[in-house]
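**Student:** turn this into a structure:
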Amino acid sequence: MSEPARLDSNGAKPGDGAHSDGLLRCGSLTYTRKGLVVLFCWLLWGDFCFNLMETIVPSIIPLKLQSLGSANWLISLIMTTLPGVFNTTICPWVSFKSDRYRSRWGRRIPFILFTMPFLTASLLLIGFSDSLGGWLHRVFFSGSAISQGAVVIILLGVFVGMFDLFNMFVGSVYYYLYNDVVPEHYQSRFMGWSRLVGVATSTLYNFFIYKYALSHMREIYVGAALLYFFGFGLMCLKVREGSYPPVEEGGGGGFLADVRVFFRDCFSIPFYWLIFLGNMFAAIGATSGVFNVFFLQSLGLDLDQIGKSAAIAGALVAICLAFAGWLADKWHPVKVEAYVTAFSVLPLMMGLLWLFIDPPPGHILFWIIVGGSVFSALLTAVNAVVAMPRIMHLFPREQFGAFCGAQSMVRAAGTMIGGAGVGIFLDLVRRMVPESGMYFYRYAVVWQVFFALLTFAFCYAVFRRWRRLGGESGYVPPMQGQQASLASAPPSRPERASGGLMVPVILAWAGLCLMLAAYLVYFAWVAKDPHSAMICGAFLAAFIVSLWIFRRLMAFMERA
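**Tutor:** As a prediction, the model looks like this:
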């Protein structure tokens, strides 16, 4: 790899971007264009290894636990509440300490390398949990009331907990590395390629591997462990961080002093609380995602159809990601997030349809879902690209890790509440609804819609406040001690609704309407079910009107 030259031995941070000498700078690092391409290649290789590892664990474990007879509340506890505990404790501490850590390897990479052997071991143990559980049951519990399945469930809980613990060190700092080594002017474009790699990885996994999730679980986890250790480890050795300014006074003095500085800097400004709480409600809504595979199975799709529909949707998003970074440079990430968060309520509301009627057969539903994903791919790609640049823009750069840690702490509280709550909610619904089988999983969408509305309310408040703090042209992240002057800051000039940004929104909206029209045609002329056709028609009429409501809402938001 062509190593970036290091500038400013005193630790001063030069401006990012291209300079008159043709070099590209990020802090104390400087790159030629060839060097930046090499950097991107190594970071994207790391993305592939890391994303594959993180895709495998949450996709297989719920299926394995359900096959062993685990209760929904226990699945939710293992998959969402337990990581939430670590997010509340480990992530903020690691984020805060990594901002202030200085070594020859940088301030982020040492945290990744230290935990790599332990994370690899946890993946291997998960893969061999069936064999270990069988051995333990034969040796210690043979003839007892404790079944082999119960022993395996306990082991999976322990091993997944180990994985979550050590992965929290990696997840807490890995994406901060982008902010430290990628020039600011290229961050959106890099995030486009990063998301492209992530989606391509998920697509390949869903299309070729996911159908073997239960039959070849051991082989999948062993492969993921080896790829992570050797592949991701190689990326860490090839990517170099620059030098950083000396740690400010107050960053040392022991654990309690660190805690005081952390809470003072991150939680004393109301504006950041709006960001944190919006993120928390989004996390609570997302906790139902662990049951998404069961929701799709309740609609009549099998694992092969679920995996292939996700793979096709991922491939379509991947195509759009190739140029989504350029669009993100054109539309500000804070504005894009506001638009997408508002629109995201609509596809969730369409899921409410299946509470009133039964869907078409799986082979028909599969193609309707695939058709809808063609229209939503561009909006999904743009949203995926701007998520990280949005918080890079909103949070102070030199304290980026600490603020991300604070956000993770609040989000984790939501994850723990939501993780336990959604499992209990679905178990209560299971007892209350008369339908048998997996029908009760369709109520997960009620949970999602409610918290999507709360998320948009806070995203709207962030957008309004961001504009008062200068908006696209003049925003500076508020710091502790500046509240008084910021409270009286004049609002930025009112802007017209972004017509270009409405293009992916309208495409996604058209996809939803076409899906509802396809359902209407099926029930009216193929299944000859007038009741279901009438309900589809009512949903279609409501969704046609929804675009006008959405445009009015966005125009008001940008004028306010």
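**Student:** only C-alpha atoms from now on, for both contacts and neighbour counts.
**Tutor:** OK.
**Student:** those strands in the stretch 351-500 of the chain, which residues are they?
**Tutor:** Read by DSSP state E, counting those that start in this stretch, the stretch 351-500 of the chain holds no strands at all.
**Student:** and the contacts of whatever helix or strand residue 508 lives in?
**Tutor:** Per DSSP states H and E: residue 508 is located in helix 502-521. Here helix 502-521 makes contact (C-alpha atoms under 8 Å, 6 or more residues apart in numbering) with 340, 343, 347, 350, 360, 368-369, 371-379, 532-534, 536-537, 539-540, 543-544, 547.
**Student:** give me that answer again for 7 Å
**Tutor:** 347, 368, 372, 375, 376, 378, 379, 533, 536, 537, 540, 543 (C-alpha atoms under 7 Å, 6 or more residues apart in numbering).
**Student:** contacting residues for the residue nearest to residue 351 when sequence neighbours are not counted?
**Tutor:** Leaving out its chain neighbours, the residue that sits closest to residue 351 by C-alpha to C-alpha, 6 or more residues apart in numbering is residue 445, at 6.2 Å. By C-alpha under 7 Å, 6+ apart, the contact set of residue 445 is 348, 351, 352.
**Student:** here is the second sequence; please produce its structure so I can put it next to the first one:
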Amino acid sequence: MDGTDNMARKPVIYKVGTLKYTLPKLIFVCFWILCSYLAINLLAYKMVPTLMPVLLDRRNLTSREIALILSTIPAIINTILCPVISTISDKTRTRWGRRIPYLAVSAPFIVLFMMLIAFEPEITEFLRRSCFPGVSSDRIGFWVLAVLMSIYVTIFQVPGSIVYYVVADVVPKQFIGTFMGFSAFLGTGVTFVFNYFILDRAIAAPKFWFAVIGIFYLAAYGGLCYFVKEGEYPPVDSHIEKRKSFLSKCKEHILLYFRECYSHRIYVMLFVTGGLTQASTLCRNMFNLLFATKDLKMTPAEFGQTMAIGALISAVVVLPMGRLMDKIHPIRVFFVSGLIIIAMNAWGYFFVHDAKSFMVVGILMVLTYAIQSLSSQPMMIAIVPTAQYGQFNSANSMINSGIMVIASQLGGYCTDLFGYRMIFIWDFLLTAAASITLLIVWHDWKKRGGKENYTPPTFN
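**Tutor:** Predicted coordinates for the structure are as follows:
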């Protein structure tokens, strides 16, 4: 009887690679990964993209100049660096793992240059007085922000490329959807707090809020690097390394990279879908606040409250959606979300003319984007080879960035030409295109076995 009771009380062990977890340990690991997600969410997807258009607009820049700094330059940098960083990370083998060392080293530099962006007015004034007395403050400010943003984005490629690979390495696959549900739940909670309580204050006092979020970022990534342990990885296939010529090795690595990542239609169409989806939100991300405050005469506080309410509603929805995606394939969730976004943009273009109508569309958009975003990473994990997850993510990022380089300038040009209401037309057209390419992915996925029997195609 005692032996039977002991067996009944034996904790369940969850495995991923060489890692083994009890449930409490798995929850502890997920806690620190979630903290790192929240930190990068606040820094890269709230503070910088929300405040930078305001800071740039204060320098009287055109929409194309704003798009150049916020989208074109980052997209070019991402295209160049993300594949290199991701592939090197996949092949790194250290006692601390293949992801953690990069995250630890980059964290303080990310925060440093984020803070320098907040001090742009002081830097601009110093340069005007000491170096360029005959040049206007707006021109100097443009170049200061362009240089600082470029350096920040360059360093950001390290955590921006790598941190999302950690979950694929250390969280068991059967919990990926649930984890992403919690991530989206907390992310929308942070979005609510930021938009409702912080946005208006951050615009008025950017230095203070950049510092607060910078401290949180350092704490979150310090905890991630200290408490989350990676498992052991198989040795890197080194047959290319045996070649004598360095140039020959580089050539073989590059050719192998492109053959593995772009030889199958399902991967290419998946990457194009991601790129079009990312580009579809470009005009809204850059100009939504300006559309609300300039065209609709809303205050920043009213805009923030609208986004916050949407985030609060999203938080209620995304948690059960994460669990649902452990049972149904996320590709279906992504597709249906796209159809809803298409319909809302059509409605918004014709009927959003005041704060109330903006609130209706804004809240529904935030909710649908949250669900679509929730399904994005699980869809990638389910379709590409897990062992080369970083490499295939970087290939996805290359396509995304290539699309963004073109889309950012085209979007800025169209916004200058047609006004801020262009955000609805832009999102409608690109989301429709993304839905078409996703149907091709869906067809190839089902052809290769679907939910039960799908195996990622490989290059031979």
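**Student:** what's the TM-score here?
**Tutor:** The TM-score (TM-score structural alignment, normalised by the length of the second structure) is 0.91; 442 aligned residues with a C-alpha RMSD of 1.9 Å.
**Student:** circling back to that earlier point, find me the equivalent region of the helix holding residue 508 of the first structure in the second structure.
**Tutor:** Mapped onto the second structure using TM-score structural alignment, helix 502-521 of the first structure covers no residues at all.
**Student:** and that helix, what's buried?
**Tutor:** Neighbour-count burial for helix 502-521 of the first structure flags 502, 504-521 (criterion: 16 or more other C-alpha atoms under 10 Å).
**Student:** is the nearest residue to residue 240 of the second structure once chain neighbours are set aside within a helix or a strand, and which one?
**Tutor:** Leaving aside its chain neighbours, residue 240 of the second structure sits nearest to residue 249 (6.1 Å; criterion: C-alpha to C-alpha, 6+ apart). In this assignment (DSSP H and E), residue 249 of the second structure forms part of helix 246-262.
**Student:** show me what counts as buried in that helix.
**Tutor:** Buried residues in helix 246-262 of the second structure, defined by neighbour count with 16+ other C-alpha under 10 Å: 249, 257, 260, 261, 262.
**Student:** which helices and strands does that helix pack with?
**Tutor:** Here helix 246-262 of the second structure touches no other helix or strand, going by 3 or more C-alpha pairs under 7 Å, 6 or more residues apart in numbering; DSSP states H and E.
**Student:** C-terminal to it, what's the next element?
**Tutor:** Downstream of helix 246-262 of the second structure (by DSSP H and E), the next one is helix 265-280.
**Student:** which outside residues touch stretch 110-125 of the first structure?
**Tutor:** Outside stretch 110-125 of the first structure, the residues touching it (C-alpha under 7 Å, 6+ apart) are 159, 162, 163, 166, 167, 169, 170, 221, 222, 225, 229.
**Student:** find me the equivalent region of it in the second structure.
**Tutor:** Mapped onto the second structure with TM-score structural alignment as the criterion, stretch 110-125 of the first structure occupies residues 101-116.
**Student:** do the same with stretch 451-467 of the first structure
**Tutor:** If you align by TM-score structural alignment, stretch 451-467 of the first structure falls on residues 430-446 of the second structure.
**Student:** average gap between the matching stretch and the first structure?
**Tutor:** Compared with the first structure after fitting, stretch 430-446 of the second structure has a mean deviation of 0.8 Å; criterion: mean C-alpha distance after the TM-score superposition for the first structure.
**Student:** rewinding a little: reformat the contacts of residue 445 of the first structure as JSON lines; add neighbour count.
**Tutor:** Below are the contacts of residue 445 of the first structure laid out as JSON lines (neighbours: other C-alpha atoms under 10 Å):
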{"residue": "348", "neighbour count": "17"}
{"residue": "351", "neighbour count": "17"}
{"residue": "352", "neighbour count": "17"}
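**Student:** circling back: mean per-residue distance, the match of stretch 110-125 of the first structure to the first structure?
**Tutor:** Compared with the first structure after fitting, stretch 101-116 of the second structure deviates on average by 1.4 Å (mean C-alpha distance after the TM-score superposition for the first structure).
**Student:** doesn't residue 15 of the second structure belong to a strand?
**Tutor:** Yes: counting by DSSP: H, G, I helix; E, B strand; the rest coil, residue 15 of the second structure is part of a strand.
**Student:** enumerate every residue touching it.
**Tutor:** So residue 15 of the second structure contacts 21, 172 (C-alpha under 7 Å, 6+ apart).
**Student:** what about the contacts of helix 502-521 of the first structure, which are in helices?
**Tutor:** Among the contacts of helix 502-521 of the first structure, DSSP state H puts 347, 368, 372, 375, 376, 378, 379, 533, 536, 537, 540, 543 in helices.
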